[in-house]
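Chemist: kindly generate the corresponding structure for this input.
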Amino acid sequence: MSAAEPVALIRCFAPVAAGDARLLILGSMPGKASLQADQYYAHQRNAFWRIMGDLLGAGPELPYPARLEKLTAAGVALWDVIAACERESSLDADIVGATVRPNDFPAFFAAHPGIDHVFFNGGAAEASFRRLVLPGLKAPPRRLLRLPSTSPAHAALSYADKRAAWSAILAPPIM
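Modeler: Model prediction:
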C-alpha cells in the first residue's frame, strides 16, 4: 500500500461498564483479532482474559458474555482510549497519529462517578490518555497506573510477572 492510499478508519467497541463501576481498565485500540471477533482482547495469545480469570474468575474458558458479567460484578469497567483511528496492523506503533480521535471521557466519567482508578493496559494507552484526554478532564480520577501490556507483542515479561503487576486491580491503594 502506498503512502498516498488511506487506511480504513477503525473504531473501538462500546465501553463495558455498570453504573457502580469503581475502576476502569483502558486499552489503546482493539487489534485485528478483536475487531473480527467483536470482543475485547480476542487474540488467543493475549494474556488479558487469562489474567482476569486468575484474578476475578473471568477466564477464557467462560463464554465472552459471562466474562464481561464477571468484570462488571467486580466493579471493573473496560474501554479503549481511542474511539477511531487509521492503523494497518494490530500494533499500536502503526496507529496514524493524525487520525486519532479519543473517546468521550468527560461523559463517561459523568455517567460513572464511582471510578477513581484508571489502569492502562500498556504504555500506548497511558500515553494517549495523558496526551488526548487528561488535559480536558475537570475532575480526573485520583489514580492513574500503567500496567504491563497483555499483548503477545509485549514479551519482555513472563506471564507470572504480568499477573503479579495486574493484581493491583484487586485492591487499588487509596492515594
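Chemist: going by C-alpha atoms from here, please, whenever you check contacts or count neighbours.
Modeler: Noted.
Chemist: just give me the residue closest to the centre of this structure.
Modeler: The C-alpha lying nearest the average C-alpha coordinate of the chain belongs to residue 27 (C-alpha atoms, centre = their mean; 2.3 Å).
Chemist: can you tell me the closest non-neighbouring residue to that residue?
Modeler: residue 80 (4.5 Å; C-alpha to C-alpha, 6 or more residues apart in numbering).
Chemist: what does residue 126 give?
Modeler: residue 120 (5.5 Å).
Chemist: ok, residue 48 - contacts?
Modeler: Neighbouring residues of residue 48 by C-alpha atoms under 8 Å, 6 or more residues apart in numbering: 41, 150-151.
Chemist: mind listing the strands for this protein?
Modeler: Using DSSP state E, the strands of the chain run over residues 9-11, 23-27, 76-80, 82-86, 101-102, 117-121, 143-147.
Chemist: list the contacts of the fourth one.
Modeler: Judged by C-alpha under 8 Å, 6+ apart, the contacts made with strand 82-86 from elsewhere in the structure are 6-13, 28-29, 95-97, 99-103, 128.
Chemist: could you report the neighbour count for the spatially closest residue to residue 89 that is not a sequence neighbour?
Modeler: If you skip the residues right next to it in sequence, residue 89 has residue 32 as its closest partner in space, 7.2 Å away by C-alpha to C-alpha, 6+ apart. Number of residues near residue 32 (other C-alpha atoms under 10 Å) recorded here: 18.
Chemist: what subset of the contacts of strand 82-86 is buried?
Modeler: Burial by neighbour count, 16 or more other C-alpha atoms under 10 Å: within these this picks out 10-13, 28-29, 95, 100, 102-103, 128.
Chemist: before we compare anything, build this one as well:
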Amino acid sequence: MIGTRDPGRKSAFAPVVSPDTRVLVLGSLPGEASLAAGRYYAHPANLFWRLVGGVIQRPDLPEIAYDQRLAVVLLHGIGLWDTVRSAHRKGSLDAALRDVDPAPLAARVASLPMLKAVAFNGAASAKIGAKQLPGHPDLERVQLPSSSPAHARMTAAEKQAHWNSLRKFLL
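Modeler: Modelled structure (predicted):
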C-alpha cells in the first residue's frame, strides 16, 4: 500500500562525511542499540569508538559527546556510513540480514574528492560493499575485523593493530 512503512525493515543513517574525507569506514547496517539511540555504534560493548580513537590517537574519543565524536573523526578525515541502505533483520546480527537494499556507494565515493580508502568494518560489510565498488581501481579497500561484540575471535588489541592500518591514509 502506498504511504505505509514496512515496520520490519530497518534503514541506515545518513552518511557522516565531508569534502576532506580520506577514509570512509563502512559498517553493514546499524544494530538495535544504534537504531534506538539514533547514533552510529551506540552499543556499549561495540569497540568502534575505541578503535577509531586509537587510529587517530584520541583515547578519549569514546567518552566525549556523540556530536563532538563525529566532529573529531571528520576533522581527522574519517567518514562513516553503511553498505546497506535498508534490510529486514531480526536482532542485530549481520547473518540475519534479508532482502538487502545496498547503499549507493559508488555515487558517494565519487562525491568525495580526497577519498583514499574505503574500510569495511567486518566481513558482511566487505561482502556487500565490494559489489558496489567494482569500477574504482585507485581506491584502496581495507577489510577490518568487526568492532561488534559479536566478533569475539580477536582481542581488542589484535583488532586495534588491524585498524591502525588506516593511519597511512590519513596523512
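Chemist: any idea what the TM-score comes out to?
Modeler: TM-score of the superposed chains, computed with TM-score structural alignment, normalised by the length of the second structure, equals 0.89; 163 aligned residues with a C-alpha RMSD of 1.7 Å.
Chemist: quick revisit: how far away is the residue nearest to the centre of the first structure from residue 6 of the first structure?
Modeler: Residue 27 of the first structure sits 24 Å away from residue 6 of the first structure, taking C-alpha to C-alpha, to the nearest Å as the criterion.
Chemist: check residue 160 of the first structure too.
Modeler: In terms of C-alpha to C-alpha, residue 160 of the first structure sits 40 Å off from residue 6 of the first structure.
Chemist: please apply the same query to residue 72 of the first structure.
Modeler: Separation of residue 72 of the first structure from residue 6 of the first structure (C-alpha to C-alpha): 37 Å.
Chemist: list the contacts of the aligned residue in the first structure for residue 62 of the second structure.
Modeler: By TM-score structural alignment, residue 62 of the second structure lines up with residue 60 in the first structure. By C-alpha under 8 Å, 6+ apart, residue 60 of the first structure lies in contact with 49-50, 53, 67.
Chemist: keep only those of these that are in helices.
Modeler: In helices, judged by DSSP state H, the following of the contacts of residue 60 of the first structure are found: 49-50, 53, 67.
Chemist: ok, and the closest non-adjacent residue to residue 52 of the second structure?
Modeler: Counting by C-alpha to C-alpha, 6+ apart, residue 52 of the second structure lies nearest to residue 163, which is 7.4 Å off, once chain neighbours are set aside.
Chemist: surely that neighbour and residue 50 touch.
Modeler: No: with contact defined as C-alpha atoms under 8 Å, residue 163 of the second structure does not reach residue 50; the gap is 10.4 Å.
Chemist: so for stretch 142-158 of the first structure, what gets flagged as buried?
Modeler: Quick answer for stretch 142-158 of the first structure (16+ other C-alpha under 10 Å): 144-151.
Chemist: which residues in the second structure does that stretch align to?
Modeler: Aligned using TM-score structural alignment, stretch 142-158 of the first structure spans residues 139-155 in the second structure.
Chemist: residue 161 of the second structure versus residue 103 of the second structure, what's the distance?
Modeler: 28 Å.
Chemist: if you could redo that for residue 154 of the second structure, that was the one I meant.
Modeler: Residue 154 of the second structure sits 11 Å away from residue 161 of the second structure, going by C-alpha to C-alpha.
Chemist: check residue 152 of the second structure too.
Modeler: If you go by C-alpha to C-alpha, the gap between residue 152 of the second structure and residue 161 of the second structure works out to 15 Å.
Chemist: again, but for residue 33 of the second structure
Modeler: Computed as C-alpha to C-alpha, the residue 33 of the second structure to residue 161 of the second structure distance reads 26 Å.
Chemist: counterpart of residue 78 of the first structure in the second structure?
Modeler: Residue pairing (TM-score structural alignment): residue 78 of the first structure is matched to residue 80 of the second structure.
Chemist: quick check: that match touching residue 24?
Modeler: Yes: counting by C-alpha under 8 Å, residue 24 is a contact partner of residue 80 of the second structure at 5.7 Å.
Chemist: let me see the ranges of the helices in the second structure.
Modeler: 32-37, 48-55, 66-75, 105-110, 123-130, 156-163, 167-170.
Chemist: deepest of the ones you listed, which one?
Modeler: helix 48-55 (a mean of 21; mean count of other C-alpha atoms under 10 Å).
Chemist: have a look at how far, on average, it is from the first structure.
Modeler: Superposed on the first structure, helix 48-55 of the second structure shows a mean distance of 1.6 Å to its aligned residues (mean C-alpha distance after the TM-score superposition for the first structure).
Chemist: burial count for the residue nearest to residue 142 of the second structure when sequence neighbours are not counted?
Modeler: Leaving aside its sequence neighbours, residue 142 of the second structure sits nearest to residue 119 (C-alpha to C-alpha, 6+ apart; 4.6 Å). For residue 119 of the second structure, the count of nearby residues is 25 (other C-alpha under 10 Å).
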